[in-house]
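Trainee: I need the structure of the sequence given here:
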Amino acid sequence: MRDTGMGAGLGGESLLFLTDEQLRQGIEAMFFAYRGFTADPDRILADMAYGRAHHRAVHFINRAPGTTVNNLLNILGVTKQSLNRVLRTLIADGLVESRVGQNDKRERHLYLTEAGRALEQQLSDAQRARMRAAFREAGPDAVGGFRRVLEAMMDPEMRRAYARLKENGA
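Mentor: Reported below is the predicted structural model:
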């Protein structure tokens, strides 16, 4: 295992006493990792004049077909105006379909079209390849630790939403 200077070779207890410098290095690693994680999808989306908000919407609609606009608002944590702008584009371009709710006519349920599923597959394939390579390089213990760290960084409400997603489709 590589020493990242952040206590990689240390026991779990020593991680409780990270210095500000080690924490800064972790924060910077997150910034650069996120940049790498989003680079491939960003290139794909740029050709379509889409951004990361489109990607997140497509991802979570695919993850929970039939999700409501309100549920998507809660998951993404964006304004209704912002999400409506993204959804209007995705619907107009034939990637997302909005259906009126069966029980509540005010609800709008969202589904990816065949073209939307193809785009989501292309985007997620790129991210899965990067994630698979990183997980393989880091090893199984690091993968488990990485997931625990990410979950611990989530606000309680987001952790509950994440747990529901895992339960409903993992």
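Trainee: CA atoms for contacts and neighbours, from now on please.
Mentor: Will do.
Trainee: tell me where the chain has helices.
Mentor: 20-46, 52-63, 69-76, 80-92, 114-138, 140-153, 156-169 (DSSP state H).
Trainee: now the other sequence, so there's something to compare against:
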Amino acid sequence: MEDGRATTTRGGENLLFLTDEQLRQGIEAMFFAYRGFTADPDRILSDMAYGRAHHRAIHFINRAPGTTVNNLLNILGVTKQSLNRVLRTLIEDGLVESRVGKSDKRERHLFLTEDGRTLEGRLSDAQRARMRTAFRDAGPEAVAGFRTVLEAMMDTEMHRTYQRLKESGA
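Mentor: Below you'll find the predicted structure:
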């Protein structure tokens, strides 16, 4: 057990003894899969002069409406300056609304506007379609294994953040 997560083997194989070549192939597959996963949203965002940072912010604001800027900083793992640039653009363009906290006036709570929710829907629909096809083609056992691998790759704090987000049901 590492980082509080159990390691498992499938089909009697000890997965700790992968060759460097097998690991290289996995790394390359991940790079190319990520390119495919981001290609459709990238095309949609390029027309608006937005990038992946905008997409990630929109995604997680939609996932947890009312999230604070500090929470978003923690989830995204970016600098405050970088996030502020992204948020300023999204707010100016009418996609995100920033509200002052009720109990703590220093906090800013973030919400997608109707236009923001529409854009988020277009971006997520494109990614869901790609994931749905890949998951259907791979089958349920492969999907479970894929999720296990992804979670095992997360460092401890990132995994905690991921778990909190999953458990929030937002």
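Trainee: TM value for the aligned chains?
Mentor: TM-score of the superposed chains, computed with TM-score structural alignment, normalised by the length of the first structure, equals 0.93; 161 aligned residues with a C-alpha RMSD of 1.0 Å.
Trainee: mean deviation, stretch 146-153 of the second structure versus the first structure?
Mentor: Following superposition, stretch 146-153 of the second structure is found to deviate from the first structure by 0.3 Å on average (mean C-alpha distance after the TM-score superposition for the first structure).
Trainee: now swap in stretch 82-92 of the second structure and tell me
Mentor: Averaged out, stretch 82-92 of the second structure is 0.2 Å away (mean C-alpha distance after the TM-score superposition for the first structure).
Trainee: just tell me the aligned range of that stretch in the first structure.
Mentor: Aligned by TM-score structural alignment, stretch 82-92 of the second structure falls on residues 82-92 of the first structure.
Trainee: what does that stretch contact?
Mentor: Ala53, His54, Ala57, Leu73, Val96, Glu97, Ser98 (C-alpha atoms under 8 Å, 6 or more residues apart in numbering).
Trainee: now that stretch: buried residues?
Mentor: Leu83, Val86, Leu87, Leu90, Ile91 (16 or more other C-alpha atoms under 10 Å).
Trainee: separation between the residue lying closest to Thr161 of the second structure once chain neighbours are set aside and Asn14 of the second structure?
Mentor: Spatial nearest neighbour of Thr161 of the second structure, excluding adjacent residues (C-alpha to C-alpha, 6 or more residues apart in numbering): Ile75 at 6.8 Å. As judged by C-alpha to C-alpha, to the nearest Å, Ile75 of the second structure and Asn14 of the second structure stand 33 Å apart.
Trainee: which of those two has more residues huddled nearby?
Mentor: Higher neighbour count among Ile75 of the second structure and Asn14: Ile75, with 17 against 10, using other C-alpha atoms under 10 Å.
Trainee: how many other residues sit next to Ser98 of the second structure?
Mentor: If you count neighbours by other C-alpha under 10 Å, Ser98 of the second structure ends up with 19.
Trainee: surely it and Arg106 touch.
Mentor: No - when contacts are counted by C-alpha atoms under 8 Å, Ser98 of the second structure is not listed as touching Arg106 (11.8 Å).
Trainee: any shared contact partners between those two?
Mentor: Contacts common to Ser98 of the second structure and Arg106, judged by C-alpha under 8 Å, 6+ apart, are absent.
Trainee: list the residues that contact Gly66 of the first structure.
Mentor: Applying C-alpha under 8 Å, 6+ apart, the residues near Gly66 of the first structure are His109, Leu110, Tyr111.
Trainee: give me the residue at the spatial middle of the second structure.
Mentor: Centroid-nearest residue in the second structure, with C-alpha atoms, centre = their mean: Arg56, separated by 6.3 Å.
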